[in-house]
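Engineer: I'll drop the sequence and a predicted model, then ask my questions.
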Amino acid sequence: MVIEMWRDTFEELRNMERRMNQLFEELLGERIGLPAAPAKLGVREPYADIMETDREVKVTIEIPGVDKKDININATENSLEVSAEMKKEEEEEEEGYVRRERRYNKYYRAFALPEEVEPTKAKTTFKNGILQIVLPKKRIEKRTTIKVE
């Protein structure tokens, strides 16, 4: 029972450390190795949600108007980087006038992930401007005591 209490305490401390690291990375991202903030690059920072379960980290990002072929995703064991471009050109000709409109948006977002993941096993879906990335967590092998006979 005492061992369980210590194990729970250490797990809570590890979780606190991860959360503190995440907070510092969000506040000081550029200083600790994440790319420059989107405002400095002249691009939009899309809305995003990060959810964590026991087995995976789910990232949902809103990037409306973008074709899936124009989305780039790069991931490491502890970070995720998403960029996308939208280029649209419309032209309308009627008697006496021509209307031509161009729209261009560039999106960029970088995240420090709350847990180490296996990026090569990531799954993605993109529907109606919503990109969802599911990254399985890296399995940490449990330690087992082996008796010497």
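Structural biologist: Yep, that arrived. Numbers count the residues shown, from 1 in each chain.
Engineer: please make it C-alpha for all contacts and neighbour counts, starting now.
Structural biologist: Noted.
Engineer: and Lys87, how many neighbours does it have?
Structural biologist: Other residues within reach of Lys87, judged by other CA atoms under 10 Å, total 13.
Engineer: how about the nearest residue to it, chain neighbours excluded?
Structural biologist: Taking CA to CA, 6 or more residues apart in numbering, and ignoring the residues beside it in sequence, Lys87 has Tyr104 as its nearest neighbour in space, at 4.7 Å.
Engineer: and the gap between that neighbour and Tyr47?
Structural biologist: If you measure Tyr104 against Tyr47 using CA to CA, to the nearest Å, the figure is 18 Å.
Engineer: do Glu115 as well
Structural biologist: Noted for Glu115: a distance of 21 Å to Tyr47, by CA to CA.
Engineer: give me the more crowded residue out of these two.
Structural biologist: Glu115 (18 against 11).
Engineer: doesn't the more buried one belong to a strand?
Structural biologist: No - when DSSP: H, G, I helix; E, B strand; the rest coil is applied, Glu115 is found to be coil, with no strand at that position.
Engineer: that one contacts Glu17, doesn't it?
Structural biologist: No - judged on CA atoms under 8 Å, Glu115 makes no contact with Glu17 at a distance of 11.0 Å.
Engineer: look at Glu77 and give its secondary structure.
Structural biologist: With three-state DSSP as the basis, Glu77 sits in coil.
Engineer: another structure for you, compare them:
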Amino acid sequence: MFLTKYNPFDEFKDFSSRFNSLLSEFDNRGSSLSGFVPVVNTREGEYAYHVDADLPGVKKEDIKIDVKDDVLTISGERHHKEEVKEDDYHRIETSFGKFERSFTLPKGADIENITASSKDGVLEVIIPKQKSEAEKAKKIEVK
């Protein structure tokens, strides 16, 4: 029979491990612990791929869109400050944070003609599809 010495602090180590695991889950979901993670919707249309990102409070000037090695990256920073002054109180709420989302572009994406627009806190990125070889083919009439 083996005897093990009881250490009451082992319970705290286990608690610490579980607590850190819980914090990392919040971190991955975009809580205020790690800045700002925008909600993104993607869809495929007949002629293009669409990426819509909800960016409330983010100015167009603070958004950066890059394409490198067939990866589209949307990044930027949000600065929001709301101040209310009343006779009996003064309240200031500030929210800020950097964000970055990356997407691997599918084969056939026309990266040379990507467009982006921002309106009412929603960024829309349109990635046109390249025309297929059949559509590019030119029929030559014999005279």
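Structural biologist: Noted; the coordinates are in hand. Nothing here was measured: the structure is a model prediction, and the numbers come from that model.
Engineer: how about the helices in the first structure?
Structural biologist: Assigned by DSSP state H, the helices in the first structure fall at 2-28, 38-41.
Engineer: save those helices as CSV, and put in mean neighbour count and distance to Ile71 of the first structure too.
Structural biologist: Below are the helices of the first structure laid out as CSV (neighbours: other CA atoms under 10 Å; distance: least, CA to CA, whole Å):
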stretch, mean neighbour count, distance to Ile71 of the first structure
helix 2-28, 13, 23
helix 38-41, 11, 16
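Engineer: quick one, which of the ones you listed is nearest to Lys137 of the first structure?
Structural biologist: Ranking these by proximity to Lys137 of the first structure (CA to CA) places helix 2-28 first, at 14.0 Å.
Engineer: which strands or helices does the closest one pack on?
Structural biologist: With contacts defined as 3 or more CA pairs under 8 Å, 6 or more residues apart in numbering; DSSP states H and E, the packing partners of helix 2-28 of the first structure are strand 97-112.
Engineer: which strands or helices does the strand it packs on pack on?
Structural biologist: Here strand 97-112 of the first structure touches helix 2-28, strand 79-94, going by 3+ CA pairs under 8 Å, 6+ apart.
Engineer: do you know how far the most centrally placed residue in the second structure is from Gly30 of the second structure?
Structural biologist: The structure's the second structure has its C-alpha centroid closest to Arg101; by CA atoms, centre = their mean the separation is 3.3 Å. From Arg101 of the second structure across to Gly30 of the second structure, the span is 12 Å (CA to CA).
Engineer: now the common contact residues for the two.
Structural biologist: Val37 (CA atoms under 8 Å, 6 or more residues apart in numbering).
Engineer: against the second structure, where does stretch 47-59 of the first structure fall?
Structural biologist: On the second structure, the counterpart of stretch 47-59 of the first structure by TM-score structural alignment is residues 39-51.
Engineer: repeat for stretch 123-139 of the first structure
Structural biologist: Aligning stretch 123-139 of the first structure against the second structure (TM-score structural alignment) gives residues 115-131.
Engineer: buried stuff in that stretch?
Structural biologist: By neighbour count on 16 or more other CA atoms under 10 Å, the buried set for stretch 115-131 of the second structure is Ser118, Val122, Leu123, Glu124, Val125, Ile126, Ile127, Pro128, Lys129, Gln130.
Engineer: stretch 59-70 of the second structure now?
Structural biologist: By 16+ other CA under 10 Å, the buried positions in stretch 59-70 of the second structure come out as Lys59, Ile63, Val67.
Engineer: repeat for stretch 77-97 of the second structure
Structural biologist: Of the residues in stretch 77-97 of the second structure, those scored as buried under the neighbour-count criterion (16+ other CA under 10 Å) are Glu77, Arg78.
Engineer: off-centre distance for it?
Structural biologist: Using CA atoms, centre = their mean, to the nearest Å, the mean C-alpha position of stretch 77-97 of the second structure is found 25 Å from that of the whole chain.
Engineer: so what touches that stretch?
Structural biologist: For stretch 77-97 of the second structure, contacts defined as CA under 8 Å, 6+ apart pick out Ser34, Gly35, Phe36, Gly57, Val58, Lys59, Asp62, Ile63, Lys98, Phe99.
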